[in-house]
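[1] Provided below are the primary sequence and the corresponding predicted coordinates.
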Amino acid sequence: MAIDPRAALDRLIAALEAHYTAVATRRGEDDPAVDDAYDVLADAFEVYDDALGTVHGEATPFYLAEEDDEDDEDDDATDDDDLDDLPEYAYDDEDDAVRPGS
């Protein structure tokens, strides 16, 4: 049985409100209430998006990123700020790297 998109939307709105309240009243950096509210919000979003797609054939313009600790470590290693210190290169006609001024 498909979930009513309107009921799923109401649940999503309530989850957004609860998440905001948890963030606004956070008790420290690792407040479990914020983590719990995040999980409830993510679940409510997925239910709404699925219900919208099933009943109306539509989707939201959002997606939930998959959490992967390995990707986070890789992203840290290639931060854009680190690229600012690299020398700029030009390419000659044969696509060989040539330092500017060479």
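    Happy to help now that I have it. Numbers count the residues shown, from 1 in each chain.
[2] rest of the way, CA atoms for contacts and neighbours
    OK.
[3] so what touches the strand or helix carrying residue 16?
    Element membership for residue 16, per DSSP states H and E: helix 5-24. Helix 5-24 is touched from outside by 33-34, 37-38, 40-41, 44-45, 47-48, 51-52, 55, with contacts defined as C-alpha atoms under 8 Å, 6 or more residues apart in numbering.
[4] try it against this one:
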Amino acid sequence: MTAEPRAALSVLVSALERHLEAAASRRSENDPVVVAAYRDVADAFEDYDDALMDAYGEVTPLEVYTGDEDEENDDLEGDDLEGDEDERYIGLSGDDTDDLDFEDSEK
């Protein structure tokens, strides 16, 4: 884990860029390069969120879910998460979305 939030953010952005590159050059539905990049994004995000908490007592409005912990994954489109208990995805945290006012944020 990177303890400094700015450094953790940089690692997260790099992981997202590698994931984009892997997805753009994907050779099959379960391309191992894409799967690895996907997991790197989830790991980097968790490190960034932890660094924010440690440094500022803040978190992002996102959460990393694992397929075996959350039955709501059944609602996701695509086969990437089905049947793989180690797969994770990043989504809005249910508890944090209640206070968001998206209409005001677009003005």
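    The structure has been received and is ready for your questions. As the structure is a computational prediction, the values presented were derived from the model and not from experiment.
[5] against which helices or strands is the strand or helix carrying residue 72 of structure 1 packed?
    Under the criterion of DSSP H and E, residue 72 of structure 1 resides in helix 69-77. Using 3 or more C-alpha pairs under 8 Å, 6 or more residues apart in numbering; DSSP states H and E as the contact test, no helix or strand touches helix 69-77 of structure 1.
[6] can you count the residues close to residue 15 of structure 2?
    Neighbour count of residue 15 of structure 2, defined by other C-alpha atoms under 10 Å: 21.
[7] and it, how far from residue 104 of structure 2?
    31 Å (C-alpha to C-alpha, to the nearest Å).
[8] what do you get for residue 66 of structure 2?
    32 Å.
[9] higher neighbour count, these two?
    Under the criterion of other C-alpha under 10 Å, the comparison of residue 66 of structure 2 against residue 104 puts residue 66 first, with 17 against 7.
[10] that one against residue 74, yeah?
    No - in this structure, residue 66 of structure 2 is not within contact of residue 74 by C-alpha atoms under 8 Å, at 11.9 Å.
[11] spatially central residue for structure 1, please.
    The centroid of structure 1 falls nearest to residue 65 when counting by C-alpha atoms, centre = their mean (4.5 Å).
[12] name the SS class of it, please.
    Three-state call for residue 65 of structure 1 (DSSP: H, G, I helix; E, B strand; the rest coil): coil.
[13] tell me the contacts of it?
    No residues are in contact with residue 65 of structure 1 under the rule C-alpha under 8 Å, 6+ apart.
[14] just give me the match in structure 2 for it.
    Residue correspondence, TM-score structural alignment: residue 65 of structure 1 in this structure matches residue 65 in structure 2.
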